[in-house]
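**Q** pasting the sequence and the predicted model now:
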Amino acid sequence: MPYEIEMLNVGNADAIILRYINPNGTEYVVVIDAGNKKDGIKVAEQINAFTTQKYIDLAICSHPDSDHIGGFFYLIENMQIDEFWIHDPANHVDLSEIRKSISEARLTKSMSKITESIDNNINLLEIIRKKGITHKEPFTGLKHEHIPLTILGPSIPFYESLIKNFRDVKQLFEEERILEYDDKDEYGLLCQILNEDESLSDVLDEDDDKSSENNSSTIIAFHPDNGKKYLFTADTGPMALQNVVDSYPEWTKELDWLDVPHHGSKKNLNSSLIKHFSPKVAFISGKGKRKYPNMAVVNALKKVGTLVYSTAKSEGSIIHKDGFALRPGYGPAENY
């Protein structure tokens, strides 16, 4: 059946539109994350311009970082959305305890990032409920009735173990240290990596993303009738991805298409996962400056035979399609 995956060019953010035609000829439109608040209008414009229907059948918020959830605030007020998949942390932990721990820690970046995410989550859920939109929490095993989508992670126990870490002050300080390190220019390191292929595994495996919020990201499988395998990963890290590999070893092996996690950060994929996934095609949403995408990740993917594309390299949105004609004004994308 025809389908296309469009990764919008929204900088270091995620906004993906999946268009699927079922065997009866019915069109379904899925939005997986919607970028920052300013990006919502871009998502709406693409849906209005390039789909038969002008509404969203399913919206999925992978996690409440502002660069994933932000655009939904525009979409929910300006487009019809039939169903929403979004986690509700209030169902799993006392949010007042988390806020108290964060306040007592007196952090800067970590505190503002986590409190902003919690507020985004609460505020969007409030609008979803007011509008009477059907909503479910995307945990392992959830399937859509008409679209070949299955949630591979997180499981409920894993998600609950992660969000409880928001009360762990030691963990919050560690996350702040990582944020400060990420703000440093890694250009010199990238130049070294480009000239030392033998160091790729060491670089990728040296420092995993341990962020509880990132690892709580929804991991989604798209499995159309042609037997191909597509994996959406949001900002998840090696720990969460390994859980999915352990639970679905055959399904995740030798993918046809991979949404590279966290804009191609070297902290979110390791050499073992890349070898297991060995995707034929990989898409990266990133600005192209400094570390997103990190060339260690690009080179490691190329080393297993992957064609790697990014919104930065193509300087625009990128589309993977099967059964759809080329759009007017669109041309072949350039890979690395």
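**A** Received it, and whenever you're ready, just let me know what you need. Numbering: from 1, shown residues only.
**Q** please make it C-alpha for all contacts and neighbour counts, starting now.
**A** OK.
**Q** I'd like the next helix or strand past the host helix or strand of L58.
**A** L58 is part of strand 56-60 when elements are defined by DSSP states H and E. Scanning forward in sequence from strand 56-60 by DSSP H and E, the next helix or strand is helix 66-69.
**Q** elements contacting that following helix?
**A** strand 27-34, helix 109-130 (3 or more Cα pairs under 8 Å, 6 or more residues apart in numbering; DSSP states H and E).
**Q** give me the residues contacting the last one.
**A** By Cα atoms under 8 Å, 6 or more residues apart in numbering, the surrounding residues in contact with helix 109-130 are 64-66, 69-70, 72-73, 76, 84, 88, 99, 102-103, 134-135, 172-173, 175-176, 179.
**Q** quick one, what contacts the residue positioned nearest the centre of the chain?
**A** Among the residues of the chain, A234 comes closest to the average C-alpha position under Cα atoms, centre = their mean, at 1.4 Å. Taking Cα under 8 Å, 6+ apart as the criterion, A234 is in contact with D14, S62, S217, T218, I219, D259, V260, P261, H262.
**Q** okay, now the one to match up with it:
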Amino acid sequence: MRYEIEMLNVGNADAIILRYFNNEGHEYVVVIDAGNKKDGIKVAEQINAFTNQKYIDLAICSHPDSDHIGGFFYLVENIRIDEFWIHDPAKHVDISEIRKSISLAKLTKSMSKITESIDNNINLLEVIRRKGISHKEPFTGVNHNQIPLTVLGPSILFYESLIKNFRDVKQLFEEENRLEYDDKEVYENDIEYLFESLSLTLDEDDDKSSENNSSTIIAFHPENNKKYLFTADTGPMALQEVVDNNFEWTKNLDWLDVPHHGSKKNLNSSLIHHFSPKVAFISGKGKRKYPSQAVVKALKKVGTLVYSTSKSNSNIIHKEGFDFRPGYETAQQY
């Protein structure tokens, strides 16, 4: 049994390719998120260049933020996909009510960054159905019958409690303010940037975004008893629910996909000590809080080897049973 996890260098976005061979030598290819729209080509190129089968067995859209769902619009039109895991909000809430909120919320430019996710989700589902791709919603307990992947969260009830907030204009405006803050241009003399580089504080202001906390959380559990956790953009609230329901399994992970590009709002000290991963991968540009130096330092404090696409300025790969890939170099640690 062999497998490799490749995190593509797509800036503050997520695009992960899992390549897994079972004991009979059959190859399976999984794509967990596909970055922004421009990144779909890069995902397809990696699959065509470095897999034997040149198609995707399972595509998973963790949540409909444009930096996770965008690249799938290219992939569904240009590469074979056998199965898709993606949430369908229309099954859980009245979309017409959400659209009413959207029509009000789109009065401002930055608000569209929140509301476009609903349109992304609906539009991608339409293409998936048109293409006849088998699909299901990734809620707690869903697993693949050939690939050792299991969804640990969200549960249906948790997801429904979150998605109802998309009808809440007040909630949307709070999200707008958060995004405006996150998207500020950063300069080397920015006081807050300098403060962040010195800060070791994690337990301040948790990510309360309903969209982020609805992210699919996935366990990869190959037969060598190693434990790999994919977290997308989820926050402490959603992660704690997963820990409470899978306490022993989530302890002392072998590998962690650090949530939300390493933002300190998406992990706290308690979760880091519980996970205590041997290795952590972060997808981020490397500026300000993506990744946060507080998160990096807290992970290193529990003995984690921390790698980031920004640190290596390239894709980063974790391998079990594979030879070193030609043209790739040893990744730089933090």
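**A** Right, received. Where do you want to start? As the structure is a prediction and not an experimental result, all values here were calculated from the model.
**Q** superposing both, give me the TM-score.
**A** With the length set by TM-score structural alignment, normalised by the length of the second structure, the two chains reach a TM-score of 0.96; 331 aligned residues with a Cα RMSD of 1.4 Å.
**Q** out of the helices and strands packed on helix 66-69 of the first structure, which comes closest to K287 of the first structure?
**A** K287 of the first structure sits nearest to strand 27-34 of all those, at 15.8 Å, using Cα to Cα.
**Q** quick one: the closest one to strand 56-60, angle?
**A** 30 degrees (axes from the mean of the first three to the mean of the last three Cα atoms, to 10 degrees).
**Q** how much does strand 27-34 of the first structure stray from the second structure?
**A** Mean deviation of strand 27-34 of the first structure relative to the second structure after superposition (mean Cα distance after the TM-score superposition for the first structure): 0.2 Å.
**Q** isn't W255 of the second structure up against F275?
**A** No - if you go by Cα atoms under 8 Å, W255 of the second structure and F275 don't touch, sitting 9.1 Å apart.
**Q** aligned to G305 of the first structure, what sits in the second structure?
**A** The equivalent of G305 of the first structure in the second structure is G303 (alignment by TM-score structural alignment).
**Q** in a helix, that's where its match is, yeah?
**A** No - if the criterion is DSSP: H, G, I helix; E, B strand; the rest coil, then G303 of the second structure is coil and not within a helix.
**Q** ok, the closest residue to it other than its chain neighbours to I133 of the second structure distance?
**A** Spatial nearest neighbour of G303 of the second structure, chain neighbours left out: K278 (6.8 Å); criterion: Cα to Cα, 6 or more residues apart in numbering. Distance of K278 of the second structure to I133 of the second structure, computed by Cα to Cα, to the nearest Å: 36 Å.
**Q** and what of A298 of the second structure?
**A** Taking Cα to Cα, one finds A298 of the second structure at 42 Å from I133 of the second structure.
**Q** who's more crowded, the two?
**A** A298 (22 against 16; other Cα atoms under 10 Å).
**Q** quick one: the more buried one from S112 of the second structure, how far?
**A** In terms of Cα to Cα, A298 of the second structure sits 34 Å off from S112 of the second structure.
**Q** residue boundaries of the strands in the second structure?
**A** 2-7, 15-21, 27-34, 56-60, 81-85, 134-136, 149-153, 217-220, 228-230, 255-257, 279-282, 305-308, 316-320 (DSSP state E).
**Q** in TSV, list those along with distance to S210 of the second structure and mean neighbour count.
**A** As requested, the strands of the second structure are exported to TSV (distance: least, Cα to Cα, whole Å; neighbours: other Cα atoms under 10 Å):
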stretch	distance to S210 of the second structure	mean neighbour count
strand 2-7	25	19
strand 15-21	21	22
strand 27-34	18	24
strand 56-60	19	22
strand 81-85	19	19
strand 134-136	21	15
strand 149-153	14	23
strand 217-220	14	23
strand 228-230	18	23
strand 255-257	20	23
strand 279-282	22	24
strand 305-308	26	22
strand 316-320	29	17
